[in-house]
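>>> this one's structure only:
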């Protein structure tokens, strides 16, 4: 009987765990044994997920990641050597960097680094490290076209053969089953039952650009009295946003329902999903908006622009509320049938480019590449 292949999946913090890391596990046949490792933080109460993957939390202090990181490397070397992992999937730069080092001695069958955003290879020493440590068994996955273009142009030795694009994805069928209908979603969020609603989901932090959405909407509020805005989320900018709502005369027109568990349930409360972010990797919230058959509007940051162009969404220059106001106005002037057609076009794009089935298949193929 063949020994099952053993895979180690590594992330830095459990609190920042990539949602799609679990989907990589679900993509694998039962013949794989998976260990989920978190380098920092405290262990979870459970040590097995629904597919039987073991969880290990090392609890390394942040200070150990400075300089040569010898204590971290030694502990990970001993653990990996003892466990005899065949393959490693390391999310984001720091875990990938550590296992590029360890790969020199442990020589995994496959080492996959998953890069979720733009900027991790801006530093010269990181470029040199990746160039020096990349071997034939190493691959870097980019979660979007924009991230792949960044990686290929970063000067880190990545090329068409070792830098692979696997778009982030969602389980579209599961998302649709979860979503409340428009009336119930608005009732639970305590939003107006009638009228046109722009909406978004995300933490209330500066990088999400919510203040620009308020500034843009303030330009339209008198022209379109039937329109309103809802931002589902919580965070440090709540007071700033509440002050802006008062300053701009948006009381009763802009709503901050707070953070909601499984916020995807409420996406059909919106008529249009808006993503005014100043920076993102590939925000799953935008894909979740599309799963609700909604038209989408977003900023032209590198991670959003290719998606918006491909799905036919509205685009405005990041941080420019005047341009965003124009996109909002164009949507409000559309007849209902055209608005619905835009939403269906976004949904068809989502199914063709970001399905969880394709995501699973791409990872299975990547981890089965020939030697």
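That came through fine. Bear in mind that the values here come from a model prediction, so they are computed numbers and not experimental data.

>>> drop to CA atoms for contacts and neighbour counts, all remaining ones
Noted.

>>> could you work out the end-to-end span of stretch 31-50 for me?
Counting by Cα to Cα, to the nearest Å, you get 15 Å between the two ends of stretch 31-50.

>>> quick one: contacts of that stretch?
Outside of stretch 31-50, the residues within contact range by Cα atoms under 8 Å, 6 or more residues apart in numbering are 4-15, 25, 52-62.

>>> put this beside the first:
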């Protein structure tokens, strides 16, 4: 079975998406020949099979203004590539890639398409027509959470498979660093105060600017608190300026992007996830499997994972987050983590993900 895994782009901003595709493709079977295509940028893709970089013009890919005139040429290039790869299945990274690729697949009837959605997407009328025109035996649609799948089903009027991303619990836990080792790797204080963590791209939708403001209020009353934010992005300079202005240098630590993030969760006593929106929020799973309890925004995708064990807070409510951060010093972190792990049920989630991935790729 020849599979082309077609991704929008490579690089740090897309690492979580690549991680999902890598996990899905790991269940393709021993007979699968995998080729990863990056339409934009460069870098390691999924770590399975070969990688091809297309370096397509971004504006032409998005089809805006006169640049849309180049799209037939882009499709012609891709069609030639699919023929050379003897593709039987293409796994497409969301609606952006689907807009480019599905029209050319109408005339390649032996190739089946699988579109995997990673986050809430506004589908326009042409998107809906495009996704509706393929019969079920030629096009499968999946989403990384039940919440997202139901939303897409409502918009499209056709079945959408829930493929909630999960990790092999045994493989995840075994290489985890201890608390001291992880803090040393991140160059964080080893003191006894509570170390709060946050993980993600430094972009507005992750809510880190609000989190720093809330932390400033809470730490004024709890001087032993520390906060480490792991990630990189366009808000880095803005966040650092705000940390300095609030007098939090030495207590709030921006530690940039880490390739070894999965090993480091035990550096934190609590993980804070103040996102304004998420397709799934894989960091919630990773923290809970590392026995680190989670405080998160009140999003349905988080409730889907943690049920009634989650500590849910109103989105962007600075006062509520400040109060919750302060309460972290009084709550039993191990007890909360144990309840959340039971709700997450990582062993069952992993088995469901394995079965769902096999079904998506084989059917």
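In hand now; what should we look at? Please read these numbers as outputs of a predicted model, since none were measured by experiment.

>>> just to revisit the earlier point, out of the contacts of stretch 31-50 of the first structure, which are inside strands?
5-13, 54-57 (DSSP state E).

>>> can you select the buried ones among those for me in PyMOL?
Those of those that count as buried under 16 or more other Cα atoms under 10 Å are selected in PyMOL with:
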select buried, resi 6+7+8+9+10+11+12+13+55+56+57
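
>>> residue 351 of the first structure sits in which helix or strand?
helix 336-353 (DSSP states H and E).

>>> show me what that helix packs onto, helices and strands only.
helix 284-291, helix 305-311 (3 or more Cα pairs under 8 Å, 6 or more residues apart in numbering; DSSP states H and E).

>>> ok, 6 Å please
If you count contacts as 3 or more Cα pairs under 6 Å, 6 or more residues apart in numbering; DSSP states H and E, helix 336-353 of the first structure packs onto helix 284-291.

>>> okay, and the helix or strand immediately after the helix it packs on in the chain goes to which residues in the second structure?
Downstream of helix 284-291 of the first structure, the first helix or strand assigned by DSSP H and E is strand 296-299. Strand 296-299 of the first structure corresponds to residues 294-297 of the second structure when matched by TM-score structural alignment.

>>> distance of residue 18 of the second structure from residue 9 of the second structure?
Taken as Cα to Cα, the span from residue 18 of the second structure to residue 9 of the second structure is 9 Å.

>>> contacts for stretch 153-165 of the second structure?
128, 141-146, 149, 356 (Cα atoms under 6 Å, 6 or more residues apart in numbering).

>>> can you say which of those are buried?
Looks like these have 141-146, 149, 356 buried, using 16+ other Cα under 10 Å.

>>> just the ones of the residues you listed in strands?
Going by DSSP E, the strands hold 141-143 from those.

>>> neighbours of the alignment partner in the first structure of residue 176 of the second structure, how many?
Under the alignment (TM-score structural alignment), residue 176 of the second structure pairs with residue 179 in the first structure. As a burial measure, residue 179 of the first structure scores 20 neighbours (other Cα atoms under 10 Å).

>>> quick one: the strands in the first structure?
So, for the first structure - with DSSP E - the strands run 5-13, 32-40, 54-57, 87-91, 110-115, 138-142, 163-165, 196-201, 227-232, 254-258, 272-275, 296-299, 314-316.

>>> highest mean neighbour count out of those?
strand 272-275 (a mean of 28; mean count of other Cα atoms under 10 Å).

>>> how far is that strand from where the chain is centred?
Distance of strand 272-275 of the first structure from its chain centroid, counting by Cα atoms, centre = their mean, to the nearest Å, is 16 Å.

>>> Provide the aligned range in the second structure for that strand.
Going by TM-score structural alignment: strand 272-275 of the first structure matches residues 270-273.

>>> distance from that stretch to the first structure after superposition?
On superposition with the first structure, the mean distance recorded for stretch 270-273 of the second structure (mean Cα distance after the TM-score superposition for the first structure) is 0.6 Å.

>>> on that earlier part again, the strands of the first structure into a markdown table, with extra columns for distance to residue 351 of the first structure?
What follows is the strands of the first structure, written out as a markdown table (distance: least, Cα to Cα, whole Å):
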| stretch | distance to residue 351 of the first structure |
| --- | --- |
| strand 5-13 | 27 |
| strand 32-40 | 28 |
| strand 54-57 | 32 |
| strand 87-91 | 25 |
| strand 110-115 | 22 |
| strand 138-142 | 19 |
| strand 163-165 | 17 |
| strand 196-201 | 21 |
| strand 227-232 | 25 |
| strand 254-258 | 29 |
| strand 272-275 | 17 |
| strand 296-299 | 15 |
| strand 314-316 | 19 |
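
>>> for residue 76 of the first structure, find the nearest of the ones you listed.
Among the strands of the first structure, strand 32-40 comes nearest to residue 76 of the first structure, with 9.3 Å by Cα to Cα.

>>> before we move on, back to that, so which of the ones in strands among the contacts of stretch 31-50 of the first structure comes closest to residue 248 of the first structure?
residue 13 (39.1 Å).

>>> corresponding residue for the closest one in the second structure?
So residue 13 of the first structure corresponds to residue 9, using TM-score structural alignment.

>>> not counting sequence-adjacent ones, nearest residue to that match?
Excluding the flanking residues, the one nearest residue 9 of the second structure by Cα to Cα, 6 or more residues apart in numbering is residue 40, at 4.5 Å.

>>> how much space separates the one you found from residue 214 of the second structure?
37 Å.

>>> buried stuff in the helix holding residue 351 of the first structure?
Those would be 339-340, 342-347, 349-351, 353, for helix 336-353 of the first structure by 16+ other Cα under 10 Å.

>>> just the angle between that helix and helix 284-291, please?
Computed by axes from the mean of the first three to the mean of the last three Cα atoms, to 10 degrees, the angle separating helix 336-353 of the first structure from helix 284-291 equals 120 degrees.

>>> give me the contacts around helix 336-353 of the first structure.
Contacts of helix 336-353 of the first structure (Cα under 6 Å, 6+ apart): 290-291, 293-295, 311.

>>> nearest to residue 186 of the first structure, of the residues you listed?
Using Cα to Cα, the contacts of helix 336-353 of the first structure come closest to residue 186 of the first structure at residue 294, 15.4 Å.

>>> need the contact list for that closest one.
272, 343.

>>> can you list the ones in strands among the contacts of stretch 31-50 of the first structure in CSV and add distance to residue 282 of the first structure?
As requested, these are exported to CSV (distance: Cα to Cα, whole Å):
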residue, distance to residue 282 of the first structure
5, 30
6, 29
7, 25
8, 24
9, 20
10, 20
11, 18
12, 19
13, 19
54, 27
55, 26
56, 27
57, 26
